[in-house]
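[1] can't give you the sequence, but here's the structure:
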């Protein structure tokens, strides 16, 4: 059998405010994809489930608390495998309930956007795909 590298699991959250706007995070300039808007989240550690990783990442990155029962799986996007690299697969969850006010604790910035504005934002390729899938599933 061909030696195929394993994949890297990343989780992200699409927070939806009561007014229908979605929270996006602008990556710090010095990071990979710096200056681009993304759904906040991060890597799943080997000892974590995706939901537990998302709860941890959102607390660290945004300073808010989300509960597992308020996270709903939405969609995923994956990189094309490159020779010698482990492709990233991002699992996106939606959430409409959390405790606290979101802030960019690890740099960059956060902002709330109406659905029609999300398509206008410069985003990394996988977030472009996630946004398209998310908005296609949402009621008008």
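    Cool, the structure landed. On a predicted model such as this, the values are computed, not experimentally measured, just so you know.
[2] switch to C-alpha atoms for all contacts and neighbour counts from now on
    Will do.
[3] Report the buried residues of the helix or strand encompassing residue 116.
    When secondary structure is defined using DSSP states H and E, the element that contains residue 116 is helix 115-118. Using 16 or more other CA atoms under 10 Å as the test for burial, helix 115-118 gives 115, 118.
[4] if we look at it, which residues are touching it?
    Contact with helix 115-118 is made by 20-22, 131, 135, as judged by CA atoms under 8 Å, 6 or more residues apart in numbering.
[5] Tell me which two in those residues are the farthest apart.
    Considering CA to CA, no two members of the contacts of helix 115-118 lie farther apart than 20 and 131, which are separated by 14.3 Å.
[6] These two - which one has more neighbours?
    Each of residue 20 and residue 131 has its neighbours counted (other CA atoms under 10 Å); residue 131 has more, 21 against 14.
[7] Hmm, that one is touching residue 122, no?
    No - counting by CA atoms under 8 Å, no contact exists between residue 131 and residue 122, whose distance comes to 11.4 Å.
[8] shared neighbours of those two, which are they?
    In contact with both residue 131 and residue 122: no residue, using CA under 8 Å, 6+ apart.
[9] Tell me where this structure has helices.
    Per DSSP state H, the chain carries helices over the ranges 50-62, 115-118, 125-137.
[10] so what's residue 63 up against?
    100-105 are the contacts of residue 63 under CA under 8 Å, 6+ apart.
[11] Comparison target, given below:
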């Protein structure tokens, strides 16, 4: 069974997202300086949504309202590697100001118009999710 990872597409609006909060990784070395969706592993006894709330509090110091889950190409989620898949939810900050507390050194709001968001150096496994998010926002 694949390791379940959860991620948040932190957007300015759950109904009509125009901006995404991207997070720049500090580790591991092969991903340091690359951009990703904040999130992490689902721990035993947690639902994916509980894990995502915990990860957002730990990594960014925020509480968020979760919206829809981005449609995934597999039942396990978006393939990250041979042993892990990620499910991604739209989320909107409801409490706190996002800060790079853990695993990140920079946060940046980017337009979901395609050009701004695609100019960032995304972790390769996250890039298909970025494209899906851009397509969703364009609807």
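    On my side now, so go ahead. Keep in mind the model is a prediction, meaning the values are calculated, not measured.
[12] Superpose the two chains and report the TM-score.
    After superposition, the two chains reach a TM-score (TM-score structural alignment, normalised by the length of structure 2) of 0.83; 128 aligned residues with a CA RMSD of 1.9 Å.
[13] one step back: from the chain's centre, how far out does the helix holding residue 116 of structure 1 sit?
    16 Å (CA atoms, centre = their mean, to the nearest Å).
[14] can you tell me which residue in structure 1 aligns to residue 9 of structure 2?
    Applying TM-score structural alignment, one finds that residue 9 of structure 2 aligns to residue 14 in structure 1.
[15] got it, and residue 40 of structure 2?
    Taking TM-score structural alignment, residue 40 of structure 2 has residue 42 as its aligned residue in structure 1.
[16] measure that match to residue 139 of structure 1 for me?
    Here residue 42 of structure 1 is placed at a distance of 27 Å from residue 139 of structure 1 (CA to CA, to the nearest Å).
[17] Who has more neighbours out of the two?
    Legend: neighbour count by other CA under 10 Å for residue 42 of structure 1 and residue 139, higher for residue 42 (20 against 5).
[18] what's the closest of the contacts of helix 115-118 of structure 1 to residue 114 of structure 1?
    Within the set of the contacts of helix 115-118 of structure 1, residue 21 lies nearest residue 114 of structure 1; the separation is 4.4 Å, counting by CA to CA.
[19] just checking, residue 57 of structure 1 touches residue 41?
    Yes - using CA under 8 Å as the test, residue 57 of structure 1 is close enough to residue 41 to be in contact (5.6 Å).
[20] Settle it for me: which of those two has more neighbours?
    Taking residue 57 of structure 1 and residue 41 together and counting by other CA under 10 Å, residue 41 has the greater number of neighbours (26 against 22).
[21] In contact with that one, which residues?
    10-13, 54, 57-58, 61.
[22] now the residues you listed in a markdown table, with distance to residue 79 of structure 1?
    Putting these into a markdown table (distance: CA to CA, whole Å) gives the following:
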| residue | distance to residue 79 of structure 1 |
| --- | --- |
| 10 | 11 |
| 11 | 14 |
| 12 | 15 |
| 13 | 18 |
| 54 | 20 |
| 57 | 21 |
| 58 | 23 |
| 61 | 23 |
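[23] And those, which is closest to residue 28 of structure 1?
    Out of the contacts of residue 41 of structure 1, the member with the shortest distance to residue 28 of structure 1 (by CA to CA) is residue 61, at 12.1 Å.
[24] The closest one -> structure 2?
    Counting by TM-score structural alignment, the partner of residue 61 of structure 1 is residue 59.
[25] show me the contacts for that match.
    Going by CA under 8 Å, 6+ apart, residue 59 of structure 2 touches 38-39, 99-104.
[26] now it: how far from residue 134 of structure 2?
    Here residue 59 of structure 2 is placed at a distance of 24 Å from residue 134 of structure 2 (CA to CA).
[27] circling back to that earlier point, any chance of the contacts of helix 115-118 of structure 1 in JSON lines, with distance to residue 73 of structure 1 too?
    Written out in JSON lines, the entries for the contacts of helix 115-118 of structure 1 read as follows (distance: CA to CA, whole Å):
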{"residue": "20", "distance to residue 73 of structure 1": "18"}
{"residue": "21", "distance to residue 73 of structure 1": "18"}
{"residue": "22", "distance to residue 73 of structure 1": "16"}
{"residue": "131", "distance to residue 73 of structure 1": "14"}
{"residue": "135", "distance to residue 73 of structure 1": "14"}
